[in-house]
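Undergrad: Could you look at this predicted model? Sequence included:
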Amino acid sequence: MTKDEAVAAVRDYLQNVVLGSAEEEIAPDAPLLEWGILTSLTTVQLIGHIQTEYGIAIPHDRVVGSNFATIDNIANLLAELSGTPAQV
């Protein structure tokens, strides 16, 4: 999974499943934890979705706030775990 694919997939999930509306697009650098978009429960749900839908397992030691602070951070993590180098 490339970073761009990960950004699109995570944004789509957060907007449609977590927020229930795709009307307003979440910016890749929006502070998801600070804004309450990701909570402990929605983070676990997102991780489950990623593993089920894309076959990417996120190790427990990588489930830290800095990896889930923004869509960009999550996308970098997913690109790295799927073997595709993250692009800056």
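TA: Received the coordinates, thanks.
Undergrad: drop to CA atoms for contacts and neighbour counts, all remaining ones
TA: OK.
Undergrad: Could you point out the longest helix of the chain?
TA: helix 40-54 (DSSP state H).
Undergrad: Show me what counts as buried in that helix.
TA: Buried residues in helix 40-54, counted by 16 or more other CA atoms under 10 Å: 43, 46, 47, 48, 50.
Undergrad: thinking the last one is in contact with residue 43, fair?
TA: Meaning residue 50. No. With contact taken as CA atoms under 8 Å, residue 50 and residue 43 are classed as non-touching, separated by 10.5 Å.
Undergrad: then this one, side by side with the first:
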Amino acid sequence: MDYDQTLKILLEFVEKHVLAGAGQTGSEPGLTAQTPLLEWGVLNSLRLTQLLGFIRDELQVDVSPELIVGRNFRDLDAITRLVISLHDDPARV
């Protein structure tokens, strides 16, 4: 699984579904791999559940409950690295 492609997929999902659900437009300037999603309140429990469902369904990666911690979801870079590590080593799930 490629980092850049995975990041692009996740970025598009967050712009289209998560930011729109947060009452923001899908074209927020400056949304990058390092945008602090948790710190800015972009991800809450409902939006995180939507994101986890997307990761499971579209990227074919299950994130186990013990990995759902702040450091893994603080920004798109951390989420992308988590998804890639789980995809490359499904035994970690």
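TA: Thanks, I have it. Fair warning: this is a prediction, and the values are worked out from it, not measured in the lab.
Undergrad: Flag every buried residue along stretch 54-66 of the first structure.
TA: In stretch 54-66 of the first structure, counting by 16+ other CA under 10 Å, buried: 56, 58.
Undergrad: again with stretch 9-18 of the second structure
TA: So for stretch 9-18 of the second structure, counting by 16+ other CA under 10 Å, buried means 10, 11, 13, 14, 15, 17, 18.
Undergrad: Turn these into CSV, columns for secondary structure.
TA: CSV is the format used below for those (DSSP: H, G, I helix; E, B strand; the rest coil):
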residue, secondary structure
10, helix
11, helix
13, helix
14, helix
15, helix
17, helix
18, helix
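Undergrad: what does residue 65 of the first structure align to in the second structure?
TA: Aligning on TM-score structural alignment places residue 65 of the first structure opposite residue 70 in the second structure.
Undergrad: And for residue 44 of the first structure?
TA: Per TM-score structural alignment, residue 44 of the first structure is aligned with residue 49.
Undergrad: Need the buried residues of stretch 9-18 of the second structure in TSV (columns: distance to residue 38 of the second structure).
TA: Listed next are these as TSV, based on distance: CA to CA, whole Å:
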residue	distance to residue 38 of the second structure
10	15
11	15
13	16
14	13
15	15
17	16
18	12
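Undergrad: quick one: secondary structure of the residue nearest to the match of residue 65 of the first structure when sequence neighbours are not counted?
TA: In space, and not counting its chain neighbours, residue 70 of the second structure is closest to residue 38: 7.5 Å by CA to CA, 6 or more residues apart in numbering. Secondary structure for residue 38 of the second structure, judged by three-state DSSP, is coil.
Undergrad: and residue 38 of the second structure, what is it in contact with?
TA: Residue 38 of the second structure makes contact with 44, 70, 73, 74, 75, according to CA atoms under 8 Å, 6 or more residues apart in numbering.
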